[in-house]
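>>> 3D model of this:
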Amino acid sequence: MEPMVPLDGRFMARRLGFLDVVSNCGNQICFFWGLDVRCQVLVDHEQLLHVWLESNKWPKPLFVTAVYAKCDTVERRELWDALRTASVGASPWIVGDCALVDAGYVGSPYTWYSCRLRQRLDRVLISSCWMTVFPKMQVAHLELSQSDHRGLLVEAECTVEQKVSSFRFQQMWTTHFEFLGVVRQNWQYPTVGSGMMRLQQKLTRLKHYLKEWNKTVFGNVFDNVAAAERGLKEANEAYDQDPCDRTLVERNRCSAELVRVLAQEEAFWRQKAGIRWAKDGERNTRYFHSLVQKRRFRGTIFGIQHEGEYLTDPIAIKDSAASFFQRLLTAEPVFPEEMDGEHSEDGLTDEDRRSLCVMPTLEEVWEAVFSIDPDSVAGPNGFGAIFFHTCWEIIAEDVFGAVTEFFHGEKMPKGFTTTTISLIPKTASPTCWSEYRPISLCNVTNKICTKLMTIRLGHVLPKVISLSQSGFVPGRLLSDNVLLAQELIHSLESRRPDANVVFKLDMAKAYDRVMNGEHPGFFHSTRGLRQGDPLSPALFVLAADYLSRGLERLFTANPTMFYQAPGLIRVFHLSYADDLMIFTTTCRQNMELLRYFLRAYERVWGQLINGSKSSFIVGRQASSLQTQAVQDVLGYQLKHLPITYLGVPLYKGNRRAYLFDPIISRLRDLLQGLAMTNLSHGGRLALIRSMLQATPLHLLQVIHPPKSVLITIERIFNGFFWGSYNRHKHIHWSSWAKACFSVAESGLVVRSLAGYVRAFSMKLWWRFRGKSSLWSEYLHGHYCRNLHPTIVPYNCNHSSVCNRLCRIRDVAEHFIFWTLGEGSVSFWHDNWFGEKPLAQLVHRDTYIMESVRYYWHEGEWNVPRILRIIPMPFAQTICQIPIAAGQGDRIVWTESSTGDFSTISAWEAIRQASPRRQLLADVWHRSLRPTISVFL
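Okay, the predicted model is just below:
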């Protein structure tokens, strides 16, 4: 409570139903407690009140600290000092030294209001120890009354109803020497049936057997660790009293036993925590346990708004979940319009169609099985992909038989297609079921069949799907769409009467959906695609391609709808799965045509456009009447640049540093939630390599960052590695620049972000030169036209992407070589000769834009024509270059053994290496765990 004025605390306590009250010396914090609680003040400070609490209802005493912090930085330092001096003893404290977790909230997202300002100033932070005592806790933002602050109601329970756990295959089982023998013996027992039913029955039988085997062989992992520790303690005491060979052998045996059971405990918690970056061996069960606690705490649904009523009873919540999603995923009795056949044309050959339906081979099934992530979460039957990888030689015949039966058209048994639905919150504090994202956890047996189909579809999708669709089509990248959208935004301003307008449409999704770790019910889904099934993305883009082809026909029939932008290629829409952007003009008639088409698409395919979340942007030259016309016809909201598309801000202008503020905040928030004191330096290094350093890469690929942004991000990495967080400063024994080298070069095998940025720029140049996407084709038509890309002049009026390419082209071209096929590459400016482009070897006043095939005659070199312009030594070398007739010219990356570009090879090619010392590579060998190697 925040009185700020003198008041009779005991009178207020009685009115509120509490036993007593205490306030801090500044009279800014009041703390009330009830009859069954004993309270003692430990620290009374102007900015905090630190109390000790005890109750018969709790398993142990607790510490609670209420904070009312000063806004001045200097005065707030006194608060940090007071918090550090607070002694917490052995009881759970609501405040920890680090790794605090925001307890979240339900209700309004804001706790403080002042006129038009509103912020979330008040919050509850808890430690992992607190979550252990109170695994079930909820913070509610109460309604405003007389105060400008909302009240925070904290409800916590120290006992949670034990749920019936379902079978889950444990990865630690695979490390036992008896495991494969147990599986082989059980698998060979006779089974009735064949194909899919046979495989399902064997898995069911094995599941029951493994449960009993686990109880006998592994037992309780935590009890085993405690017993091994006691055994080692007794063995050490026996050896100290009688240091003979017998006690030494017993001590070594007990030590080995402890290492074995600790490895099992580590594997158990690592699998439960879902940590993939710790494969190198961060043996830190406390860290994994803390992550599991946070996941459980944040994933528990304490209340939900359903049909106008706020539900808090667990049974009512489960029933409402099953009811909501059953209605959502049951097909409605609609009668869609007949699909226009002209939209469904494809470029498949008869051979392509046969390749989709031919019976699979054992090698194809193996490829499908091992393409599934072994650490992926298992489906309802509990067997994850790690089981199929480990036991492949035992189960291969039955898996192949099941897949073959499926391709013969047999119906899948019920257990094959059963799916568990996990709910992932879309917002920080979801209040209704529509604010959860459903993820389908399918059985691996089902995934194998759909994965095989997905691999086959991947070979033909590029021939079927429109170039404007980049999602889930092999060879097309998300960054291609972002780069092309950025290029079109650069041309947003138009001096023509009809201003340009860009629409960003939000598609309403419908998917399948476990509630609080339990199955609330079973229902039969009759519509929607399962997000989590390998086949769903391919099916979705096939359906969405109808939209692309329909838009193409609409714009072709109405040329005035085309977006006004320079260049030879007209782009009217971009798609990445269901993320859609449409580029057109503000003419009211065009808006009417677009609205009619979108409504027809909704009726045909049943996919709805969320009008309240869809938006549009216009240029500064668009009049208010044009903007209003767009809003009147389509009903979308007007937004201003920058806008976010596929996780990247689209912008205009030269200021770029502020665009990286969200990613920097995300990194800091991510580190705030990590249990830093539970991680060794080796664990932190593994986390930096696998997750933290990868976080900003998506943005760095498409936006060239200022140097200040890279310095800020690398300071965050370096501070995390050396243990600096919040206001806790530790000595940084080395700069981050010295860490960005290999071990033999006295580094930590991390890569500098500046090097990444240059490598990404070279990747953009590579894709631009190879014309491998709609984005590269558009840039060629816009900026090159009658000029070769290597001689296009730098222009400050060009887009930021174009100028980024101009800055890197001289470096990147040095590593590009062309092998001749159809001979369309430039005779003078492309490097097909071997050493350099001929323009750099043969000096002329002017270089005509001629292709290589101009100097061919009937598939061979036209020697007389070559000798007219090329000196004899070079002409002889040219005539020895082979021509691969009937094939296309191939762009080759000289720094790669395969000829294909890779970011790593580009980074290695341009970085400045330090002197190597083989001794360092021998001592800090990669076989050592980072936990040990960094310590050394």
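>>> going forward, measure contacts and count neighbours with C-alpha atoms only.
OK.
>>> what sits against the most centrally placed residue in the chain?
Central residue check for the chain by CA atoms, centre = their mean: the C-alpha nearest the mean position is that of T695, 8.6 Å away. Counting by CA atoms under 8 Å, 6 or more residues apart in numbering, T695 makes contact with 663, 667.
>>> and it, how close does it get to N795?
Here the distance between T695 and N795 works out to 32 Å (CA to CA, to the nearest Å).
>>> next one: G770
When distance is defined by CA to CA, G770 is 23 Å away from N795.
>>> neighbour count winner among the two?
Neighbour count, other CA atoms under 10 Å: between G770 and N795, G770 has more, with 15 against 11.
>>> check contacts around the more buried one.
Contacts for G770 were tallied using CA under 8 Å, 6+ apart; they are 776, 891.
>>> rerun that using 7 Å as the cut-off
Each residue near G770 by CA atoms under 7 Å, 6 or more residues apart in numbering is listed here: I891.
>>> what about K451, how many residues nearby?
The tally of other residues near K451 (other CA under 10 Å) stands at 22.
>>> could you pull out the helices for the stretch 401-550 of the chain?
When secondary structure is read from DSSP state H, counting those that start in this stretch, the stretch 401-550 of the chain shows helices at 414-417, 444-464, 478-490, 536-557.
>>> remind me what the second one packs against, helices and strands.
Counting contacts by 3 or more CA pairs under 7 Å, 6 or more residues apart in numbering; DSSP states H and E, helix 444-464 packs against helix 350-357, helix 362-370, helix 414-417.
>>> and the third one, by the same measure?
Helices and strands in packing contact with helix 478-490 are listed as helix 774-779; criterion 3+ CA pairs under 7 Å, 6+ apart.
>>> following up with a second sequence; could you model it the same way so I can compare the two?
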Amino acid sequence: MISDNALIAFECMDTIQKSSDRKGKFCAYKLDLSKAYDRVDWTFLEGAMKRMGFDEQWIKWIMACVTSVRYAVRFNGALLEPFMPTRGLRQGDPLSPYLFLLVGEGLPTLIQTEINNQALKELKICRRAPGISHLLFADDSLLFFEANADQATKVSNVLKTFERCTGQLLSPNKCSILLGNKVSEGDGKDTMNILKVEKESFEEKYLGLPVPEGRMKDGHFEPIKERCHKKCNDWCEKYMSSGAKEALIKSVVQAMPNHAMSVFKFSVSLCDDLAQIIRNFWWGDETDKKKTHWKAWEKIAVPKHFGGMGFKDPRLFNQALLARKAWRLIKYPDSLCARFLKARYYPNGELTDTAFSKNPSPGWQVATAPPPTTSAPPAANSPTATASVPEKAEYSCCLSPPPIRNANHSQGSPRRRSATATPELPPPPHIRYHDALQRDWGTWVSYITDRNTTRRIWLGTFQSAAHTTWKHEVQNARLNDNDRGGLNFPLGCEEPVPKFFAPPSRFRAAALAREDREAWNAWRPTAPTRSTWTISGGSTPNAWRGRRRRTPCTRGAAEEGAPATFDDFDD
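All right, here's what the predicted structure looks like:
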């Protein structure tokens, strides 16, 4: 994954900048290939596929696709005769990225040969860590080697061989280098002269992520916030409908910070700023006018089946993405990233039961993600436990707990299990049977009761350790974002349930609003459903609500509760 590559790169950079031993004499060399796709040599590509063991017929098919390209040049308004090139991959072709990976395999092969011959040295950040000499992702290449004239000469020879065989060409002016804190001035100048690097500087971004420099402050992520703000300002001029706003918020604005959120932990203030940008765009159309928020953010940033709009809370979503990264480290312990991070941060333990260093690298944010979502199962003899929990149930810091079941449930078919729905809670009479079949039955599942008690159980979402998604981690983050103690009352139930299995307080108010849930669960088109949700949830502007908010109405309505528009209210 791209985030694994970035995590390893940031850890290596942090090591060479802070290390006081021999690791501080290494450097990071970022390559820049000029027109990488256009310079791919067809002969080398065919030879690489043969060397890798591809079938002859398959190679013929691939080369037929590659060599079928034709170009024509327009001269004085007329097209000249088409001609066939002898190199290059077509931009936009879905096959081109995979073919370029085959070409790029030549560089790590040459580097590994030099390492086996003990001509180059790998960077090992600690004793048990695997050696890192290069990190490749598509056409982005990052090399690590000791900064001296001998090592730089070896690297230069490897790059020249790679250029000669594959047809690629480096742009020395665009390449960047990061020298370790223990590199002497003479070795640094010799390395830069041999590699033809003009000045010691490293790019501000690597793989689309800001390169950590000390503490990661909000200023490093300012471009992300500016892009979101600019997008919303451009859209505000078009006076979109609520449906168009919802689609753009979910598909564009909330997707912009996802890449950075999967690696770094955003501050609370930055998450609040991102949420404010979304709120202002949702409730208003003009950029220079204060917006009236007719419904709290905590009530709309929840799933629709709980009465919200389904917007993502940036803070919880960031926490969920980091928890998923921690889950990948647990699920795939043999991956390079997992072995690399384990050797540095928890060599003698596991991610879930290790006390981490107080001064980790800025890129190591996975260690801070599990604690907010860590949950312990209720004790078997706890007075607040409504059912027993299996003794061998395993709880991970980033996995959802298994659902509570009655200990007397049969082990046979689910139909024979003695968990019955509460009879006094039938579907509302105004919902017909065929409409009820289309409903989200998750609401009614929450009414399932224990066989030996009268308390209703909030069923926790169980996600197998074999797979997890960011949606499940968001649910975990919500469940652990409970700021109240004691017992809770989910979904309008009179009977309390334990805090561990209760819905979080952030969307409990929305869950208690039956009208909001019924608006989304009803079987009708989206536009009328959204209007019903707006009316039932009390987010329509009128004179009565304006007076409650102490918002003066310029054109107001004479009668209390009469309809008004957003333009009727002053700032």
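>>> re the thing from before, okay if I get the helices and strands packed on helix 444-464 of structure 1 as TSV plus mean neighbour count and distance to W775 of structure 1?
Written out in TSV, the entries for these read as follows (neighbours: other CA atoms under 10 Å; distance: least, CA to CA, whole Å):
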stretch	mean neighbour count	distance to W775 of structure 1
helix 350-357	12	27
helix 362-370	17	32
helix 414-417	16	39
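>>> related to what we said a few turns ago, what's the residue nearest to the centre of structure 1 aligned with over in structure 2?
T695 of structure 1 maps onto M256 in structure 2 when the alignment is built from TM-score structural alignment.
>>> how much space between that match and Q365 of structure 2?
Distance of M256 of structure 2 to Q365 of structure 2, given as CA to CA: 19 Å.
>>> check T287 of structure 2 too.
Where Q365 of structure 2 is concerned, T287 of structure 2 sits at a distance of 35 Å (CA to CA).
>>> quick one: contacts for L748 of structure 1?
The neighbourhood of L748 of structure 1, defined by CA under 7 Å, 6+ apart, consists of 739-742.
>>> if we go to 10 Å?
Going by CA atoms under 10 Å, 6 or more residues apart in numbering, L748 of structure 1 touches 685, 689, 736, 738-742, 930, 934.
>>> that one: what secondary structure?
The three-state assignment at L748 of structure 1 reads coil, by DSSP: H, G, I helix; E, B strand; the rest coil.
>>> which position in structure 2 pairs with it?
So, by TM-score structural alignment, L748 of structure 1 is matched to M309.
>>> how much space between I224 of structure 2 and N193 of structure 2?
Plainly put, I224 of structure 2 is 36 Å away from N193 of structure 2 if you go by CA to CA.
>>> again, but for I330 of structure 2
I330 of structure 2 is 44 Å from N193 of structure 2, by CA to CA.
>>> the two: which is more packed in?
I330 (18 against 14).
>>> roughly how far does the more buried one sit from R339 of structure 2?
As it turns out, when the distance is counted by CA to CA, I330 of structure 2 lies 11 Å from R339 of structure 2.
>>> please apply the same query to E226 of structure 2.
The spacing between E226 of structure 2 and R339 of structure 2, counted by CA to CA, is 36 Å.
>>> E391 of structure 2 now?
From E391 of structure 2 across to R339 of structure 2, the span is 31 Å (CA to CA).
>>> check N258 of structure 2 too.
Separation of N258 of structure 2 from R339 of structure 2 (CA to CA) stands at 25 Å.
>>> and the two? Which one has more around it.
The residue with more neighbours, out of N258 of structure 2 and R339, is R339; 18 against 14, by other CA under 10 Å.
>>> ok, the more buried one touching I132?
No. Between R339 of structure 2 and I132 no contact is recorded; they are 11.9 Å apart, counting by CA atoms under 10 Å.
>>> how near is I330 of structure 2 to K30 of structure 2?
The value you get for I330 of structure 2 to K30 of structure 2, if CA to CA is used, is 30 Å.
>>> to which residue of structure 1 is T109 of structure 2 aligned?
Applying TM-score structural alignment, one finds that T109 of structure 2 aligns to R549 in structure 1.
>>> all helices of the stretch 151-300 of structure 2, in order?
185-195, 222-236, 242-251, 258-261, 268-283, 297-300.
>>> how far is the fifth one from where the chain is centred?
Yep, that's helix 268-283 of structure 2 we're talking about. 18 Å (CA atoms, centre = their mean, to the nearest Å).
>>> could you do the third one as well?
In terms of CA atoms, centre = their mean, the gap separating the centre of helix 242-251 of structure 2 from the centre of its chain is 19 Å.
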